[in-house]
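Undergrad: just to be clear, the model below is a prediction. Sequence and coordinates:
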Amino acid sequence: MGVPMARRLAAAGHDVTTWRRGAGVSPAAAVEGADLVITMLSDPAAVREVLTAALPGLRPGATVAEMSTIGPEAVRELRALLPAGVGLVDAPVLGSVGPAAEGALTVLAGGDGDDVARCREVLSVFGTVRELGPLGAGAAMKLAVMNALVPAQVLLAETLAYGEAHGVDREALSDVLALTPLGALAERLRVPAAETRYSLAHAAKDLELGAWEGASVAGAARARLQEARAAGLGERDLTAIAGHVAVSPAGTRAVPLNLATVPATNGMYSHAVRAGDTLYVSGVAAFDEHGEIVGEGSMAAQSEHVYQVIGRILADQGAGFGDIAFIRTYLTDMDARAEHGAVRRKYITGTPPASTTVEVSRLFMPGLLLEVDLIVALPSRVTPGGR
C-alpha cells in the first residue's frame, strides 16, 4: 500500500522521503525536518517499533498520520509515546492496492481538529477523507467495518463449500449470489485473485484486533482465517479462503493462535492452540511486548496483568472466563497466594473451574512471580454439511 501512496504524493508535487524496514537508514534520519510523517505498516508492534526509533528525528510541530490498521487502543498508546508538541491523526483506509494507486481510497480520520486540518490536503491525495471525531475514531471505525466485511467473505466461502457438498453447481450458485445484496463480495470469490490485494494474514490480524466478547460471527470467521494462515495461506489474497474452506472443514486440525493484542512469543510456542472445540492456552506471565516484567515485585500487579492477557485470548475465540474448564497456577511463593486469589476472584466468579496451584522455585524469566495455563471449552462450530 505504501508504494502507490508515495507515488501519488510525489505526482501531486509534494516533497516525499520514503523509508521501509531494512532500508539501511534509521527512521529518525528519514523523518528529520518533516512537517508530516505517514506510517503504513503491518501491525501495532511494527508501528510502535518504527515510531519509537523515529522519535529523535521528529521536530516539534510535526504531525504523524498513522494510516495502518492497528485499532484505537494502539493509537492511544502512540499518543502517550509521542512528544506533546507532535500532533497525531489516526487515518486508516478502506481499499486495497488498486484504489491506492488510483487515489480512490476512503480515509477514516480521527484526531484533534487542528491536527486533522494540517494534514487533510495531503490525505485527500489518497481519496475521500471522512472526519470521524476525536483521536482513535478512525481506527475504531476501520475495525468496525472489517468486522462486517471480512466475516461476510468467509460466510460466502462456506456457502460455496455447502453448495459443493450438496451437488450445487458452483458457477450457478455464484450467478444467483450475484443477484443478492452480497453480489459484489460473491464476485470476488468466483475466481480467487492471483495477485494479493488484501492478504489473508492481514484479514486475520484485523479480526484479532477487533475481537470483543460476544462477537460470535466475527469470532468464527477469525478462527477460519487462523486455520488458513496456519496452513500457509497467509500471504495469499483473502479470496483464497474459498478454496481452503472447500477442502478443509473447520475443526480437522490443531490450529496455533498468536494474537496481535498479546505480547509476542519467542517463536518456540504459540499463545494458544485450538483443537476442535477445546482451547489450550500456554502459560501466561506478566511481561510486556518488549519482554519487560510488568509489576515487578508485586503478586497483585502481576496477577492483574496475567488475567487481562487471558481475557484477550478468550475474547479472541468468542469465550469468557466462565468457559475455563481447567486452570493451573505456578507461584514462586505460596505465601502470596492470597494476593493472587483476590485478583483471580475478580475475573473468575461463580462456581470455579477445575484448578491446581503449585509452588515452584523459579520461572523462565527472573522476576516473574506466577504463570497460569488453561484448558477452555469453546462454543461449537458447525462444519459444511454437518449437524
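TA: Cool, the structure landed. Just so we're clear, the structure is a prediction, and the values are computed from it rather than from any experiment. Numbering: from 1, shown residues only.

Undergrad: use CA for all of it now, contacts and neighbours both
TA: Fine.

Undergrad: which residues of the protein fall in helices?
TA: 2-11, 27-31, 44-54, 72-81, 97-102, 113-124, 137-165, 170-177, 183-190, 200-209, 216-228, 241-247, 299-316, 337-347 (DSSP state H).

Undergrad: tabulate the ones you listed (TSV), appending distance to A65 and mean neighbour count.
TA: As requested, these are exported to TSV (distance: least, CA to CA, whole Å; neighbours: other CA atoms under 10 Å):
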stretch	distance to A65	mean neighbour count
helix 2-11	13	16
helix 27-31	12	19
helix 44-54	11	17
helix 72-81	11	17
helix 97-102	16	18
helix 113-124	8	17
helix 137-165	11	20
helix 170-177	39	15
helix 183-190	30	17
helix 200-209	19	24
helix 216-228	28	24
helix 241-247	32	20
helix 299-316	27	21
helix 337-347	37	15
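
Undergrad: ok, W19 touching A29?
TA: No - using CA atoms under 8 Å, W19 makes no contact with A29, being 9.6 Å away.

Undergrad: give me the distance between the closest residue to L200 other than its chain neighbours and Q153.
TA: Leaving aside its sequence neighbours, L200 sits nearest to L238 (CA to CA, 6 or more residues apart in numbering; 4.2 Å). Taken as CA to CA, to the nearest Å, the spacing of L238 relative to Q153 amounts to 8 Å.

Undergrad: let's bring in a second one:
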Amino acid sequence: MIAFLGLGRMGVLMARRLVDAGHTVTTWNRTPRTVLGARAAGSPADAVAGAELVITMLSDPAAVREVLEQAAPALRDGTLVVEMSTIGPEAVAGLRDRLPAGIGLVDAPVLGSVGPAREGALTVLAGGPAGDVARCREVLEVFGQVRELGGLGAGAAMKVAVMSAVVPSQVLLAETVAYGEAIGVKAGALLEVLGVTPLGALAERVRPAVEGGRAERRYGLGLAAKDLALAAHPVQTLAAAAWRRLDGAIAAGLGGDDLTAVFQHVGHAEPSGSAETPDGAGTSGGVRARTRVEKINPASVPATNGLYSHATRVGDLVFVSGQVALDDAGNVIGEDDMAAQAERVMESLARILADQGCTFDDVTHIRTFLTDMSRLAEYGTVRKRYITGEPPASTTVEVSRLFRPGLLIEVEVTAAVPAATVL
C-alpha cells in the first residue's frame, strides 16, 4: 500500500496516476481532497498506517517536517519514505536525522509541471541508498523518467541547482521584454527573433503572458521564489537578484499566479533610477530613497483576520508578528496543553521564516509571552527542537491573558535574511 501526502496541483495528478497503475493508495491533504479510487485519510498518521511506501509532495521544508512528525508514530519498521517536494539537500538531511533508523528515505523531486504530471512525463531526480532507490524505482517510473543521481540529498541538490538557472532565465526574459519596449522594440517581434536562438522554447512558453493573456498556472510564482531561496549561495548573485524581483511580485499580490506573471510585474515596476540598491538604500539623482516596507502573508500559515500581517520586511530584516496556536478555522489548538501549543507556534514561525529564505539560525531576537511562567520548561523542550544552534537574543515575560481564551503562549521573532538571498 502507498500513502500519498499532499494533494496540490501536482500531487493530485501523481496520486491519480498511481491509482490508474493499479496501486492501492491512501491519500491525505491538509484541506480535504479526494482522488477517485484512493482512500482519503483523516490524518498523516492514519494515511501511513500499514503503508510500505510513503510519498510526500508538499509546499516547503517546514510542511514536510510537520507532516512527517505527525506521521512518524504510525510508520512501521521497514517503511520507505520518498520525499518528492522541493526542499533542498539540507532539509533532506534533517529529515534523515528525525526519522527512526528503521525507516528508509529517498529524495526524488521532479522536473515538470501539471501537463507532464498528468501524462507521466516528469523527470524524477532520485537520491538515496541504491537499495532504497531500487525498492521504489518501479513506482517512480509511473511519474516519468527516473534519473539516479547518487546518495541521499543528491536529487534535492540537483533540483535546486536546475531551478537556479530556469527561474532567473525567465525573470531575465521579462526584464528584456520590458527593456525592449522602453527602446521601441515590440514584444511580439522580440519573441519571434528570440525564437531562433537557444532561448526559443522559453520565448514560446511566455508568449501568452507577453501578449497580455493570463497563463495557466503551471509553476506558481510563489513556489518559484521559494525554490530560489533554497538555492541561496554566495556565488548565486543572479539568482539572488531574480529572487528579489519575484519577492516584489509576491508583495504586489502575484504569488498565486503562474511564474509568467512576472512579465506584468516588471512592466509596471519602478524605473531603475529609483530602485533599491543592494544595501537596501535607493538612489534617484543622488537622493536617498525610502526603503519599501513589504507585507508578508504566506499561504502556508492560516490567514490573518485582515487587521495585521504575519510579517513585514524592510531590506534584509524580517519582523514576524506574534504567532499563537490557532487552526485554519480560528479554533484554539491544544487546550491547556503547552507542548501542543508551542509546537504549533514554532511550526508557524518556521513556515513564515522559510517563506523569506530564513531559518531559526537567522533569528536575531525572540520574544515569548506566557500566561503561566511555571510552564516555561514545557515550552523550552519544544523550543530546543527548533533552535538547535547558538541561541538568539531572547525575552520571555508572563502576561495575565492573551487575546483569545485558552491560548497559553504567543511568540514573535525578528530575523536577518541571509546575505546570499538579498539583492
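TA: Perfect, I can see it now. All values derive from a computational prediction rather than experimental measurement.

Undergrad: now the helices of the first structure in TSV, with distance to L370 of the first structure?
TA: Listed next are the helices of the first structure as TSV, based on distance: least, CA to CA, whole Å:
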stretch	distance to L370 of the first structure
helix 2-11	42
helix 27-31	37
helix 44-54	25
helix 72-81	26
helix 97-102	45
helix 113-124	44
helix 137-165	33
helix 170-177	53
helix 183-190	47
helix 200-209	26
helix 216-228	29
helix 241-247	39
helix 299-316	7
helix 337-347	9
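
Undergrad: quick one: closest of these to L363 of the first structure.
TA: In terms of CA to CA, the element of these nearest to L363 of the first structure is helix 299-316, at 13.3 Å.

Undergrad: touching, the residue nearest to L200 of the first structure and A194? I think so.
TA: No - using CA under 8 Å, L238 of the first structure is not in contact with A194; the gap is 10.5 Å.

Undergrad: overlap in contacts, the two.
TA: Common neighbours of L238 of the first structure and A194, using CA atoms under 8 Å, 6 or more residues apart in numbering, do not exist here.

Undergrad: between those two, which has more neighbouring residues?
TA: L238 (27 against 10; other CA atoms under 10 Å).

Undergrad: what about the equivalent of that one over in the second structure, distance to V142 of the second structure?
TA: By TM-score structural alignment, L238 of the first structure lines up with L259 in the second structure. Distance from L259 of the second structure to V142 of the second structure, counting by CA to CA: 27 Å.

Undergrad: same deal with E66 of the second structure?
TA: From E66 of the second structure to V142 of the second structure the distance is 27 Å (CA to CA).

Undergrad: please apply the same query to V287 of the second structure.
TA: Taking CA to CA as the measure, V287 of the second structure falls 58 Å from V142 of the second structure.

Undergrad: quick one: map A148 of the first structure onto the second structure.
TA: Per TM-score structural alignment, the equivalent position to A148 of the first structure in the second structure is A165.

Undergrad: how about that match: what's its closest non-neighbour residue?
TA: A239 (7.5 Å).

Undergrad: likewise for R244 of the second structure?
TA: Sequence neighbours aside, L423 is the residue nearest to R244 of the second structure in space, at 6.0 Å (criterion: CA to CA, 6+ apart).

Undergrad: check L99 of the second structure too.
TA: Ranked by CA to CA, 6+ apart and with sequence neighbours excluded, the top spatial neighbour of L99 of the second structure is A72, at 7.1 Å.

Undergrad: just want the most central residue of the second structure.
TA: Nearest to the geometric centre of the second structure sits D60, at 3.2 Å (CA atoms, centre = their mean).

Undergrad: that residue -> the first structure?
TA: Using TM-score structural alignment as the criterion, D60 of the second structure maps onto D43 of the first structure.

Undergrad: follow-up on the earlier one: for the helices of the first structure, which one sits closest to L259 of the first structure?
TA: For L259 of the first structure, the closest of those is helix 200-209, at 6.3 Å, according to CA to CA.

Undergrad: circling back: for the residue nearest to L200 of the first structure, give its distance to L58 of the first structure.
TA: Look at L238 of the first structure and L58 of the first structure: by CA to CA, they are 36 Å apart.

Undergrad: picking that back up, out of the helices of the first structure, flag the one nearest P256 of the first structure.
TA: P256 of the first structure sits nearest to helix 216-228 of all the helices of the first structure, at 7.7 Å, using CA to CA.

Undergrad: kindly name the residues of the second structure that line up with that closest one.
TA: So helix 216-228 of the first structure sits over residues 237-249 in the second structure, by TM-score structural alignment.

Undergrad: centre of the chain to that stretch, how far?
TA: Relative to the mean C-alpha coordinate of its chain, stretch 237-249 of the second structure is positioned 15 Å out (CA atoms, centre = their mean, to the nearest Å).

Undergrad: contact partners of that stretch?
TA: By CA under 8 Å, 6+ apart, stretch 237-249 of the second structure touches 164-165, 167-168, 171-172, 221-222, 225, 228-229, 231-232, 255, 262, 265, 420-423.
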